[in-house]
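*Asks:* Dropping the sequence and predicted coords here.
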Amino acid sequence: MLLVCTGNVCRSPAAELLLRSALDAVGAAGVVVTSAGTRALVGEPVHPPMAQLLEDAGAPTGSFTARQLTAQDVRDADLVLALAREHRSAVVTLVPGALRRSLLLSEAAAAAAAAQHAGWPVGPGHTAAARLGSLPALASRHRAPDRAAAVDVPDPYRGPEEVYRASFQLVRDTVDQLVRALR
């Protein structure tokens, strides 16, 4: 799974680290979660205000460094989750074939919640990892005409503290919704 934002120092690292931790907690530790930026601040750590929020939430940033999004990253990912519409557009522009497996983080969470409500398939092969892989198809089936589930996470970079908190909380809530639905 690949998460994409602009600089890869706030939103996508927060989603990556929170998702990795949450997936480990529900027994989906085998799911590889990475992130990259469309205009990454390559080599930079998570921006300090976001890093502090992650630390406080029990998701330490460790040796995380920002990476530039590449076509190979997109080709290698089974699922690409963008933090805003502009990032999904950048992914699809870079690799047009990724259209069907790229969606917003918020759309993935909404699709997972709808599938959970309808009843996920159970039995062999219906693991959290398999469910994650089915999210793009589910998102297109459950997508509302008004695209109400398509919520962009605001970019907090160099903004006021309250924007960092709001962005972090939106990412955290969306990740929680997604992982809760995968159980």
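*Replies:* Okay, I see it. A quick note: this is a predicted structure, and the numbers were derived from the prediction, not measured.

*Asks:* Please count neighbours and contacts with C-alpha atoms only from this point.
*Replies:* Will do.

*Asks:* Run through the helices of the chain in chain order.
*Replies:* For the chain, the helices defined by DSSP state H cover 11-25, 48-56, 71-76, 85-94, 105-118, 128-133, 135-142, 161-182.

*Asks:* Reformat these as TSV; add mean neighbour count and distance to Ser35.
*Replies:* Formatted as TSV, these follow (neighbours: other Cα atoms under 10 Å; distance: least, Cα to Cα, whole Å):
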stretch	mean neighbour count	distance to Ser35
helix 11-25	23	6
helix 48-56	17	15
helix 71-76	16	9
helix 85-94	19	12
helix 105-118	22	12
helix 128-133	18	16
helix 135-142	18	18
helix 161-182	19	14
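
*Asks:* out of those, nearest to Thr65?
*Replies:* Judged by Cα to Cα, the one of these that comes nearest to Thr65 is helix 11-25, at 8.9 Å.

*Asks:* where's that closest one relative to the chain centroid, distance-wise?
*Replies:* The chain centre lies 8 Å from the centre of helix 11-25; the measure is Cα atoms, centre = their mean, to the nearest Å.

*Asks:* For it, which outside residues touch it?
*Replies:* Residues outside helix 11-25 that contact it (Cα atoms under 8 Å, 6 or more residues apart in numbering) are 3-5, 29, 31-37, 46, 50, 54, 59-61, 64, 83, 153, 155-156, 167-168, 171-172, 175-176, 179.

*Asks:* and if you look at stretch 92-99?
*Replies:* Thr70, Ala71, Val74, Arg75, Val80, Val91, Ser102.

*Asks:* Quick one: those as TSV, columns for distance to Leu23 too.
*Replies:* Formatted as TSV, the contacts of stretch 92-99 follow (distance: Cα to Cα, whole Å):
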residue	distance to Leu23
Thr70	25
Ala71	26
Val74	21
Arg75	22
Val80	16
Val91	24
Ser102	19
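
*Asks:* here comes the other one, which I'd like you to weigh against the first:
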Amino acid sequence: MKTKVLMVCLGNICRSPLAEGVLKSKIDLSHVFVDSAGTAGYHVGKAPDKRSIAVAKKHGLDISNQVCRKLKAQDLEDFDMIFSMDKSNYENIIGVSRSKEQAKKVRLLLSNGDAIINEVPDPYYGGEDGFEHVYQLINDACNRIAKEL
């Protein structure tokens, strides 16, 4: 049975699609399923932000075929590991959980065990540099997660 990993941000067009693509590039996809979602439904059915697509492409990844979707309560049952990009979305995910077992699956992407290191900033309203910075943070975190898997 595959381990299922879900990356979550607010709109599922900047950070979580990038995290999905980065993690997929670092693991054996025959053993791990990776997806992404947003806690808000602003962009359902749309492709990732063009700036996320561009920074992924710059690093040899193609995330252009991903489609934005909203987090569902069932995701907390279906996925083994759920990574939030920031504290606000972490709280939103925990709010959807129906049990302590589900809540235990949720972690901040930039955490080391229980110690919170930092949040992945939302680059949506910033420039291109913000997307590169976010890529680097996500890449480092995905290296750690890939070792766990």
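*Replies:* Arrived safely, thanks for sending. Worth saying up front: this structure is predicted, and the values here are computed from it rather than measured.

*Asks:* on that earlier part again, quick one: closest of the helices of structure 1 to Leu41 of structure 1.
*Replies:* Nearest of the helices of structure 1 to Leu41 of structure 1, taken as Cα to Cα: helix 11-25 at 12.1 Å.

*Asks:* any idea of the angle that closest one forms with helix 48-56?
*Replies:* Inter-element angle recorded for helix 11-25 of structure 1 and helix 48-56: 10 degrees (by axes from the mean of the first three to the mean of the last three Cα atoms, to 10 degrees).

*Asks:* Could you figure out how far helix 11-25 of structure 1 is turned away from helix 161-182?
*Replies:* Using the same axes, to 10 degrees: helix 11-25 of structure 1 against helix 161-182 is 30 degrees.

*Asks:* ok, and for stretch 62-73 of structure 2, which residues are buried?
*Replies:* Asp62, Ile63, Ser64, Gln66, Val67, Cys68, Arg69, Lys70, Leu71 (16 or more other Cα atoms under 10 Å).

*Asks:* quick one: the second one and Ile145 of structure 2, what's the gap?
*Replies:* I take that to be Ile63 of structure 2. To Ile145 of structure 2, Ile63 of structure 2 is 19 Å away according to Cα to Cα, to the nearest Å.

*Asks:* What of the last one?
*Replies:* As for Leu71 of structure 2, its distance to Ile145 of structure 2 is 21 Å (criterion: Cα to Cα).

*Asks:* quick one on the thing from earlier: just give me the closest of the buried residues of stretch 62-73 of structure 2 to Ile13 of structure 2.
*Replies:* Taking Cα to Cα as the measure, Ile13 of structure 2 sits nearest to Cys68 out of those, at 6.3 Å.

*Asks:* so the closest one makes contact with Ala40?
*Replies:* No: checked against Cα atoms under 8 Å, the pair Cys68 of structure 2 and Ala40 is beyond contact range at 10.3 Å.

*Asks:* shared neighbours, the two?
*Replies:* Here Cys68 of structure 2 and Ala40 have Gly11 as joint contacts, going by Cα under 8 Å, 6+ apart.

*Asks:* what lines up against Tyr124 of structure 2 once you look at structure 1?
*Replies:* By TM-score structural alignment, Tyr124 of structure 2 lines up with Tyr157 in structure 1.

*Asks:* what sits against that match?
*Replies:* The neighbourhood of Tyr157 of structure 1, defined by Cα under 8 Å, 6+ apart, consists of Cys10, His47, Tyr164.

*Asks:* Which residue, other than its chain neighbours, is closest to the alignment partner in structure 2 of the second one?
*Replies:* Think His47 of structure 1. The alignment partner of His47 of structure 1 in structure 2, by TM-score structural alignment, is Asp49. Distance criterion Cα to Cα, 6 or more residues apart in numbering; nearest residue to Asp49 of structure 2, sequence neighbours excluded, is Ile13 at 5.1 Å.
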